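J.: prediction below, plus the sequence it came from.
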Amino acid sequence: MLNGTETKGWTSSPDTRGTSDILVTCLVTTFLCCWTAVYPNIPGPKEGFWAIFRDKVGLASLGILGPDFLIVLAAGQRSSARRSFRKFKEHGHNDWTITHSFFADMGGFVLEAPGHQQPIPLDAEQLFYLIKHNYVEYPSVTKRELDDRDKSDGLSRLIAVCQATWFIVSLIARDIQGLAITTIELTTLSFVVILFGTSWCWKDKPSCVETTIVLKATVHIDEIIESGGPEAAGPYYHTPLDFISRHDTALNVVWQYYNELLRKIAFSPFTRRVHSRPWNRVPGDMFQWMDLDLALVAGAFIVAFASVFFIAWNSEFPTRFEQLAWRAASIYMMTYGVVGCLWMGVWDWIVLPQKRLAEGHEMSLLERARLPCPGQFLGGMFLLRNKALYREPTFQHIEDESTQQHSLPHQPTILPSFVNRARRFLSETHNISPDKDPHLNTPIGFLLGTTVLCVFYVVFRMYILVEDFVGLRSLPSNAYDTVDWLSFIPHI
């Protein structure tokens, strides 16, 4: 404890707020923020309440351990829903709403087609493609009918918003009156920031929906696949309609890699693996491409989330080490938010698309529609240079080892050989998905860079959560004083 500071240990609450009051208020607010703000996708046809509960626990766990990831997930889902909403509107379906798009993206519409026994879950892009080509009829479901399927508890949402708002007002009042704010209250405030962000992104998404709407195809499944060209003729890893859309963002690729790694070690607390082929449901933890404006919104919430921890920069801590560690964690939370966004943006828009092109990766219609972007614009020179740099040398037939050195074409060496080997190694991909899905090929360089960023994130994030409780052992005495609300009311 710094010199000259009066401190107290555990304090009961006869006339002031006690340690238990601080804990209960923060834990209840955190629970409400992380539980009511998440919206899982529709479970499989033979799954029910426990599947939805498990999916919601997974998203809530993500909200506790990595709230900034949750806002990116929500912003990506809203971007996807908004893009398909515009396509339906442009095609003349004026009764289509963004709620319809959310419902489709969460697996609300399934396709039954001749020649395929198992119903196929559709996302909004796939549904639009089928309607546009007259393979299925436009679903006549209204927004009111979708709202009837929404089992979310409006009262719990209202309670969460009211509690979060009151919590913010209380902290502002404490700051105005010069009362100490504990670190656990600041961490709770960071959850509140993410709550408002995800609530806005998911405000049109139905919650706790258990049933789907079946659409019957008017043609054989083979005819639908043949219309997709050579890209649709290859093997699929999700459904036969993979050629229409897949959401293989850089973040989603590395996210699925880490989840599979956790499953091999123990288990993944965030997601359930889909075991059936084709898929019988759409997982709710797939990170999708964000539109620029929503990416900026998500970035603003991430910066606001990280900024909360700086409020305790000059606060009193039990020890000097804890204060310095908190400052280091605050700096890294902000650094991770900014650098992480730039890192993922570079891989999403420039490096990963060009690497897939160089490797002859079969892209879905959705991916090809995204190609006129900065990555593709800059990619002509990058792609040519990439192919020239990593072209394997051609070996000629040789009779003995003595002539081997003359069998390789001579190429001028610009960089030292070890640098070339390092670059070649970093450009290679690693894949630990159960079915070796080539869409989940993870470049080693991308994996290593992301792992370094995430390891430090986990360390500092865990320190913040531990310090929130450990720091309660010794707080400034005015941390237990309550706000004098009468001082804010004009009176004589």
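T.: Sure thing, it's come through. None of these values were measured; they are calculated from a predicted model.
J.: C-alpha only now, for contacts and for neighbours.
T.: OK.
J.: and stretch 182-192, which residues are buried?
T.: For stretch 182-192, the neighbour count (16 or more other CA atoms under 10 Å) marks 182-192 as buried.
J.: of those residues, just say which sits nearest to F469.
T.: Among the buried residues of stretch 182-192, I184 lies closest to F469 (CA to CA), at 7.0 Å.
J.: ok, I464 to P67 distance?
T.: 13 Å (CA to CA, to the nearest Å).
J.: here comes the other one, which I'd like you to weigh against the first:
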Amino acid sequence: MESWLLATILHLGAVSAQANPAAPSGTTYGWVDQANGRGTFDILWGSLFTIFLCTWTSLHLNIPALKERRIHRWLRKLRWMVQAIMGPEFVVAFATGQKVEARRSVEQWKRSGYTGWTMRHGFYANMGGFIVEPRDSKPFPVNSKQLHYLVTRGYTPFPLITGKEIWDKSKQDGFQKILTLVQTLWFSIQVLGRAIQHLPITTLELQTFGFVFCTFAAYYQWSNKPLDVESPTFIKLEASTAQILVEAGNLPGASKPYSFTPLDFIDNQSPSWLTEIQPRLHFRMGPRERPLPRFTNDKFPVIGASRDAFVLFTVIMAYCCLHFIAWKFFFPTHTERILWHVGCIVIVATTFIFLACETYQDGHRLGRWQRWYLKLFPKNPVHLARVDTMEKRRREMEFVPFWEVVIMSPVTMVYTLARTYIIVEVFVSLRSLPSGAFNSVNWSNFIPHV
């Protein structure tokens, strides 16, 4: 699916240079009522409705807290919708990371002899689908790693819920999927048809096409994650959390006070923007209740070197480079055109820096550099001792080290400025469009006839 959309983007780039000339031969117009062709409202409505479907209806957020008010759930989804508009490529990154973690959970359970654990189980657990009820603490969610620990050590039996029962909890019906698919495909066909017939394409339509591209990629990565689940599965524990911690022995972190849930020593869901990064920056924190009543949606993905990492890199860079298609589009003023050029370069450069830093840091988080070091050098005692030192530092290091914060803070600010300008410009530029932008595609030219 990504390959089809990528081919469409490349075709748009090949033909759109003639579609939107820098200096149109005809006159320009502001607001245009619908006549025989299309009007400004048609451009706005088609684009905004598609953006809404690509953000609001396609976001697969984690399960909310048990007693959370509906208005809070609605506001959280609205905030994520805004974030998806500001950076749809990062939604794809979160979806990819969640898919990779779900696959790792399947492999972990399979190694322990539990073949009934599926990708849907992995997504469901990591989104807060399983709530444990210990004897001495409030109920709290457990992810796949934590549940695997409890099951393999006899604290609770393997959950009997099937993949089909998990999918029954999903709120995404067939009508919603068909509506999103039809609208996004129809919009893409219209944009492609305009490019083929060399009709001007607005920057708003080009931006919307980018949302379609990222939405299809996120849908593919979230294909096994249920949507808008509200009722989790409860698991009673006969043991107390104190007993679990005592019997954990000398496992790292078991003897320390927990930060999020009593099972942090197994996996502390690190790092999360709401619960870890914001407190360091003295912003408003996320859920303040402990144990955490829900899993936040912003856990940074640890993807590692895999096919999904390559797909993610391709999708993100393709989306960023898509803005270059409008390099020679018509803009109301020369200044706006120059600012668009600068914004395109900034978005690509900052995104590449972000991906490079995350790739390097993922190598430390997963111990990849230690393994490569052993492959490059003989396994003599000196090299083995160095690898042991590297492994010890890896376990003690912060998930997001200080050097990455120093680099990524200005990069994020510059990216945000460039992205904000592009979003504002796609609407501001509607005040002056070439006359050809209001011509409709002549579909009869695509129908074979004698």
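T.: All right, it came through fine. Only a predicted model underlies this, so the values are computations on that prediction, with no experimental measurement involved.
J.: more neighbours, I464 and P67 of the first structure?
T.: P67 (24 against 21; other CA atoms under 10 Å).
J.: can you tell me how far the counterpart of that one in the second structure is from K225 of the second structure?
T.: Aligned counterpart of P67 of the first structure in the second structure: P88 (TM-score structural alignment). Distance, P88 of the second structure to K225 of the second structure, using CA to CA: 18 Å.
J.: all strands for the first structure, in order.
T.: For the first structure, strands defined by DSSP state E occupy the ranges 7-8, 109-112, 120-122, 213-216, 429-430, 442-443, 475-476.
J.: closest to E137 of the first structure out of those strands?
T.: E137 of the first structure sits nearest to strand 213-216 of all the strands of the first structure, at 7.6 Å, using CA to CA.
J.: what range in the second structure does that closest one sit on?
T.: By TM-score structural alignment, strand 213-216 of the first structure lines up with residues 233-236 in the second structure.
J.: what's the mean distance for the matching stretch versus the first structure?
T.: Comparison of stretch 233-236 of the second structure with the first structure after fitting gives an average deviation of 1.5 Å (mean CA distance after the TM-score superposition for the first structure).
J.: ok, residues contacting that stretch?
T.: Residues from elsewhere that reach stretch 233-236 of the second structure (CA atoms under 8 Å, 6 or more residues apart in numbering): 129-134, 156.
J.: can you rerun that using 10 Å?
T.: With CA atoms under 10 Å, 6 or more residues apart in numbering as the test, stretch 233-236 of the second structure has contacts from 124-125, 128-135, 139-142, 147, 155-159, 161, 166.
J.: can you flag the buried ones in the residues you listed?
T.: Taking 16+ other CA under 10 Å as the criterion, what is buried in those is 124-125, 128-134, 139-142, 147, 155-156, 158, 166.
J.: check the gap between the aligned partner of M106 of the first structure in the second structure and I9 of the second structure for me.
T.: Here M106 of the first structure is matched to M127 in the second structure, going by TM-score structural alignment. Computed as CA to CA, the M127 of the second structure to I9 of the second structure distance reads 33 Å.
J.: neighbour count winner among these two?
T.: For M127 of the second structure versus I9, the count of surrounding residues by other CA under 10 Å is larger for M127: 27 against 22.
J.: quick check: closest non-adjacent residue to that one.
T.: The shortest distance from M127 of the second structure to any non-neighbouring residue, by CA to CA, 6 or more residues apart in numbering, is to N62 (4.5 Å).
J.: distance-wise, check the most centrally placed residue in the first structure relative to L62 of the first structure.
T.: Nearest to the mean C-alpha position of the first structure, counting by CA atoms, centre = their mean, stands L73 at 3.4 Å. Per CA to CA, L73 of the first structure is found 10 Å from L62 of the first structure.
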